[in-house]
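**Student:** Okay, structure incoming, though there's no sequence with it:
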């Protein structure tokens, strides 16, 4: 399920009234800012004024057909996400659409689940692009305004440097550098994701040769604080053995990037993994199970009569119930278990190296746990669980379907129980 998007703008184009009304309602339940056009010409005018993040368009339309509309849009904006809804099913059409940079194809009649998956992917891609652009702006700001560490090096020693460089390394390390007893690369910290080349003083050469545009390194200043830098270098025109090296501090940007990476993988309310990240773990676990003949299980569950909680106490209380329940369950799970929000009040757990018997025991313990937790205002709630163990050759979709069938059976048998798909 897509949470309501307040920072995404969507333009939807469809000339057929019935299809337009149906999909418009679906969109407006999930996207706050939606504009609708009845034909290609109207859509192009709206695009110019509205500048949406995502365009969803039919192909066969009066005045200006969908492919012509897309061609005009791509001339204006290369990054906008484009989803086509069409009854066409021929290779020439798809080749032309791909040439125009279409991101997703949805064949009519529209499968709402597939459509929402495509929409979610487009939202995610657009947000990544915006975040990347934001980070680029941060980098430019840092380069323009921060006091960079600037030094002149040859392959043997430090020749000169600015005050920021001296303050960063401190008196003792500066003496070592100036005397040639140490080199700048000797202070690079050896950590994954950062450039490291201990004792190799030709580390600048790839920057000078333009083999790579920059290096990302981590250094510790004389006060014991770790900083991350982007390193660029150039040689002097008449002195090919001397290099001007600039260290641009991107520590704040790196921390922001890691925070954004965290947010991109988590459900903002419950802090469990989101569906997109869970799918990555799920794919990896199936590949591992195929390769090593291991087994694992998934547990799909939801809260019984949760709509009644929202209707009786309001969505704020309902949200508090979700948060409290997820905290309790997270504390009970193993470190290797993957816990994610599947949608609404429905959640999923991936339990590595766990048979259906072990998964049943885990689900039963969680069922009992939830049943005993006291929730403010609401009191007590219950959950129903469906369990499926991986069998060789199964796909993700098949596992989820079986777990969902087991969950449905648990509901049908009276709720607050665990059912294992056999």
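**Tutor:** Sure, I can see it. Note that the structure is a prediction, hence the values are computed from the model and not measured.

**Student:** Going by C-alpha atoms from here, please, whenever you check contacts or count neighbours.
**Tutor:** Will do.

**Student:** how about the helices in the stretch 51-200 of the chain?
**Tutor:** Ranges of helices in the stretch 51-200 of the chain, per DSSP state H, counting those that start in this stretch, are 66-76, 91-99, 112-145, 163-178.

**Student:** Buried residues of the last one, list them for me.
**Tutor:** Residues 165, 166, 168, 169, 173, 174, 177 are the ones in helix 163-178 that count as buried (16 or more other Cα atoms under 10 Å).

**Student:** what's the following helix or strand after it?
**Tutor:** Counting by DSSP states H and E, the element after helix 163-178 in chain order, helix or strand, is helix 205-208.

**Student:** Save the buried residues of helix 163-178 as JSON lines, and put in distance to residue 240 too.
**Tutor:** Formatted as JSON lines, the buried residues of helix 163-178 follow (distance: Cα to Cα, whole Å):
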{"residue": "165", "distance to residue 240": "23"}
{"residue": "166", "distance to residue 240": "24"}
{"residue": "168", "distance to residue 240": "27"}
{"residue": "169", "distance to residue 240": "26"}
{"residue": "173", "distance to residue 240": "26"}
{"residue": "174", "distance to residue 240": "24"}
{"residue": "177", "distance to residue 240": "21"}
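
**Student:** Below is structure B, check it against A:
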């Protein structure tokens, strides 16, 4: 069988290693390419078995496939394993083994085709090692880190998995189709409701100023919402996203913003808030009532009990008004003992009933130290033909009438 000139030419000159072995694994014939790969002479290699040159950790799998051929389950197999060369160096090879049978169906010998894939495997090992190193470094980061391709999460570091109480990335994928679905809707933060039509969340976020690239996410560890500054890096059509916890900074910022628009003593809104937001509150389609509330004889309270007690009265009064008010009502401390209450009311009759209920609630409330306090009310509806300042002036005139008419009453202009 080895006398064919064509066969010999192919066997010796093909660009891969080739070998013929008997049923025990003893090499019968090997070509030059295989000898060069393993650094043996033909004579040396043909005195060995394939078991001798196969790395022990890979041999069991080889023998398993050989056994399957002998049992008639298959006639060939392909496998990646390592051979040991003359110097003891391991070489990764891609091995194809085919059984050649005689007329009696018994195996006569095996033909092996051996391709050197050592450099490829080294490259794969290097890439995998670098990947594992990068993932290990990312796992050491205190921030949450995510790698994704637009929407699908490809990697998530341990800090982020723990934040969502997920043991594996696969579990996270099962719970959330996209990480953006974890963003809590809040007007101060980026969330899915702000994604522009025909754009993904990353492109929309990147169009925002850096100070607005902030999201709020609820932790499944303690069910608290935290604020995160997002930074995004792009490479090879993928994104690496870093979530930096800035909750303390945002709390401080919200505190300062809240402080800037609220009266320090009573926590009602202040005049600065009104001036900044009045145009958003006024609408031609909404009946908005301006009501000025003034504490009767407040100077007497300060003179009799002292300013500390006067401050308590102001705070208690705001509490009474807040208990009475609806969520959309706006209470502003205008100055001293004077407050402005903005109410969305349909008509004058309803406004009269609402304010009378509030007036009685204040009158019947038992204030600490002074016991009883009354207030006068001056109200009017905003007309779109007027500025808000003009409407306020009309309410102030109505308040003056209430004061001069005996106090503790309501006048609507």
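**Tutor:** Perfect, thanks for sending it. Keep in mind the model is a prediction, meaning the values are calculated, not measured.

**Student:** if we can go back for a sec, quick check: which of the helices of the stretch 51-200 of structure 1 is buried the most?
**Tutor:** helix 66-76 (a mean of 18; mean count of other Cα atoms under 10 Å).

**Student:** Which positions in structure 2 sit opposite that helix in the alignment?
**Tutor:** Across structure 2, nothing matches helix 66-76 of structure 1 (TM-score structural alignment).

**Student:** Also stretch 327-342 of structure 1?
**Tutor:** On the basis of TM-score structural alignment, stretch 327-342 of structure 1 is assigned to residues 319-334 in structure 2.

**Student:** one step back: relative to residue 202 of structure 1, which of the buried residues of helix 163-178 of structure 1 is nearest.
**Tutor:** residue 177 (15.7 Å; Cα to Cα).

**Student:** isn't the closest one right next to residue 183, touching?
**Tutor:** Yes. Here residue 177 of structure 1 reaches residue 183: they are 5.7 Å apart, a contact under Cα atoms under 8 Å.

**Student:** residue contacts, the residue sitting nearest the centre point of structure 2?
**Tutor:** With distances taken as Cα atoms, centre = their mean, structure 2 has residue 179 as the residue nearest its mean C-alpha position (4.7 Å). By Cα atoms under 8 Å, 6 or more residues apart in numbering, residue 179 of structure 2 lies in contact with 151, 153.

**Student:** Show me what it aligns to in structure 1.
**Tutor:** Residue 179 of structure 2 maps onto residue 185 in structure 1, with residues paired by TM-score structural alignment.

**Student:** Quick check: the gap between that match and residue 153 of structure 1.
**Tutor:** Here residue 185 of structure 1 is placed at a distance of 11 Å from residue 153 of structure 1 (Cα to Cα, to the nearest Å).

**Student:** Would it be right to say that residue 64 of structure 2 lies in a strand?
**Tutor:** No. Counting by DSSP: H, G, I helix; E, B strand; the rest coil, residue 64 of structure 2 is not found in a strand; it is helix.

**Student:** All the strands of the stretch 301-422 of structure 1, residue numbers only.
**Tutor:** Assigned by DSSP state E, counting those that start in this stretch, the stretch 301-422 of structure 1 shows strands spanning 338-343, 346-352, 383-389, 418-420.

**Student:** for structure 2, longest helix please?
**Tutor:** helix 118-139 (DSSP state H).

**Student:** Run the chain-centre distance for it.
**Tutor:** Helix 118-139 of structure 2 sits 27 Å away from the centroid of its parent chain (Cα atoms, centre = their mean, to the nearest Å).

**Student:** which outside residues touch it?
**Tutor:** Applying Cα under 8 Å, 6+ apart, the contact partners of helix 118-139 of structure 2 are 91, 92, 93, 145, 157, 158, 159.

**Student:** Give the buried residues for that helix.
**Tutor:** By neighbour count with 16+ other Cα under 10 Å, helix 118-139 of structure 2 contains the buried residues 135, 138, 139.

**Student:** try stretch 177-186 of structure 1
**Tutor:** By neighbour count with 16+ other Cα under 10 Å, stretch 177-186 of structure 1 contains the buried residues 177, 182, 183, 184, 185.

**Student:** same check, this time on stretch 202-211 of structure 2
**Tutor:** In stretch 202-211 of structure 2, the ones that count as buried by 16+ other Cα under 10 Å are 204, 205.

**Student:** For that stretch, give me every contacting residue.
**Tutor:** 150, 190, 194, 195, 196, 213.

**Student:** Could you pull up the residues touching the last one?
**Tutor:** Residue 213 of structure 2 makes contacts with 189, 190, 205, 206, 229, 230, 231, as judged by Cα under 8 Å, 6+ apart.
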